[in-house]
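> no sequence on this one, just coordinates:
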């Protein structure tokens, strides 16, 4: 499977394409409670929330998102979806530290299939013979190498949502195999479509170093 750009959908490509109802959900929540629930900072007009090693400013009144490090960079739809949904819906549950696959979340076995399958083939294609390359990309995104599989890394998806990638390298007998893991309490911060967007963004940034926004 080719590496998919998470912003390649021309109908839902940019932050400004977010449904107005999502902004309404966020504006209907006490901002201090929203910030505390997901580990953001509220300055009176803007939430500052890190995502995969990059800080973003989310302005509910203006319905605007910007990258703190590169304000001129246009923010992609899936970045916006992840940030606004976790601000609007996070319950504040602390991470359990227990890794599960997205399919193990409630409803995940049905949801993460077909077009919503986690794009692990892209990881296998890019890093199946380059485990050190995966570690280098994870470190560049604020992650760390951990024990597990042939190569394993843990990354800061959101402040309350750590992510994992486990990789078994290809050899003469078996092809490469990758697994993306999420915290077992992820559903208390993001609905399943937000989790899918988060895995898309993770895999795209690991495999290409890019990703809009």
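Happy to help now that I have it. On a predicted model such as this, the values are computed, not experimentally measured, just so you know.
> use CA for all of it now, contacts and neighbours both
OK.
> What separation is there between residue 45 and residue 199?
Counting by Cα to Cα, to the nearest Å, the separation of residue 45 from residue 199 is 29 Å.
> could you list every residue that touches residue 125?
The contact partners of residue 125, taken as Cα atoms under 8 Å, 6 or more residues apart in numbering, are residue 176.
> And what about it, helix, strand or coil?
Reducing the assignment at residue 125 to three states with DSSP: H, G, I helix; E, B strand; the rest coil gives helix.
> and what of residue 155?
strand.
> That one: how many residues sit nearby?
21 (other Cα atoms under 10 Å).
> I'd like the distance between the residue lying closest to it once chain neighbours are set aside and residue 51.
Computed as Cα to Cα, 6 or more residues apart in numbering, the closest residue to residue 155 that is not its neighbour in sequence is residue 143, at 4.1 Å. Remark: distance between residue 143 and residue 51 (Cα to Cα) = 12 Å.
> and the comparison structure, right after this:
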């Protein structure tokens, strides 16, 4: 169990589920004591009694079990999401409170990994985004707005490499993200998004 995961479940157990459902705009199953949370617009059950998150419905392109932070992010989002919808104004993660110091060293974003994986194949980048129900965005050489969590979209911008400049990527968040998550959970959400993009894209060519 990841650090913070136990705390997130304990927080959920102590909260009024109807208040959570209304605040987060989530479906609540009273008999099961569980919420339905969409991750990349695919439904997952957040089961409070069992303290587990599981897939429901049709085939999911993203396999949550292969993610390093999914088991933390799902209950934490349900516990901490605010009644605030995305504004559409994008900011760098480093600009959130505490972000400048946080996004360094072990918490550096995997921008080089994304650039290496997709930098010579923007079509594959856009296909991966489509698998995750992302919207195409007109920025860089290719860009997608990934619906990682209902109120926590992540925008990824790709610039294709050439003989003069290497490929590069940028990850941006909505300026309302700090309303829902502290900086470490924002980082984990970005890692989850990068992992999912690479996972659904398949091996690098």
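Arrived safely. Computed from a prediction, not measured in an experiment: that's the story for all the values here.
> wait, is residue 96 of structure 1 part of a helix?
No: with the criterion set as three-state DSSP, the secondary structure at residue 96 of structure 1 is coil rather than a helix.
> What is the burial count for it?
Using other Cα under 10 Å as the criterion, residue 96 of structure 1 is surrounded by 13 other residues.
> what residue of structure 1 matches up with residue 34 of structure 2?
Structural alignment places residue 34 of structure 2 opposite residue 46 in structure 1 (criterion: TM-score structural alignment).
> give me the number of residues near the nearest residue to residue 39 of structure 1 once chain neighbours are set aside?
Beyond its immediate neighbours in the sequence, the residue positioned closest to residue 39 of structure 1 (Cα to Cα, 6+ apart) is residue 159, lying 5.4 Å away. Residue 159 of structure 1 sits with 17 neighbouring residues when counted by other Cα under 10 Å.
> Residue 159 of structure 1 corresponds to which position in structure 2?
The pairwise alignment with structure 2 assigns residue 159 of structure 1 to residue 150, based on TM-score structural alignment.
> Spit out the contact partners of that match.
When contacts are counted by Cα under 8 Å, 6+ apart, residue 150 of structure 2 touches 38-39, 41.
> so the helix ranked longest in structure 1 aligns onto which residues of structure 2?
Among all segments of structure 1 classified by DSSP state H, the helix with the greatest residue count is helix 192-208. The aligned range for helix 192-208 of structure 1 in structure 2 is 183-199, by TM-score structural alignment.
> Buried residues, stretch 87-95 of structure 2. List them.
Within stretch 87-95 of structure 2, the residues that qualify as buried by neighbour count (16 or more other Cα atoms under 10 Å) are 90-91, 93-94.
> Now for these: which two are most distant?
The largest separation in the buried residues of stretch 87-95 of structure 2, counting by Cα to Cα, is between 90 and 94 at 11.9 Å.
> Counterpart of residue 127 of structure 1 over in structure 2?
Counting by TM-score structural alignment, residue 127 of structure 1 corresponds to residue 118 in structure 2.
> now the helices: where do they sit in structure 1?
Under DSSP H, structure 1 gives helices at 20-27, 31-38, 77-89, 108-111, 120-127, 131-140, 192-208.
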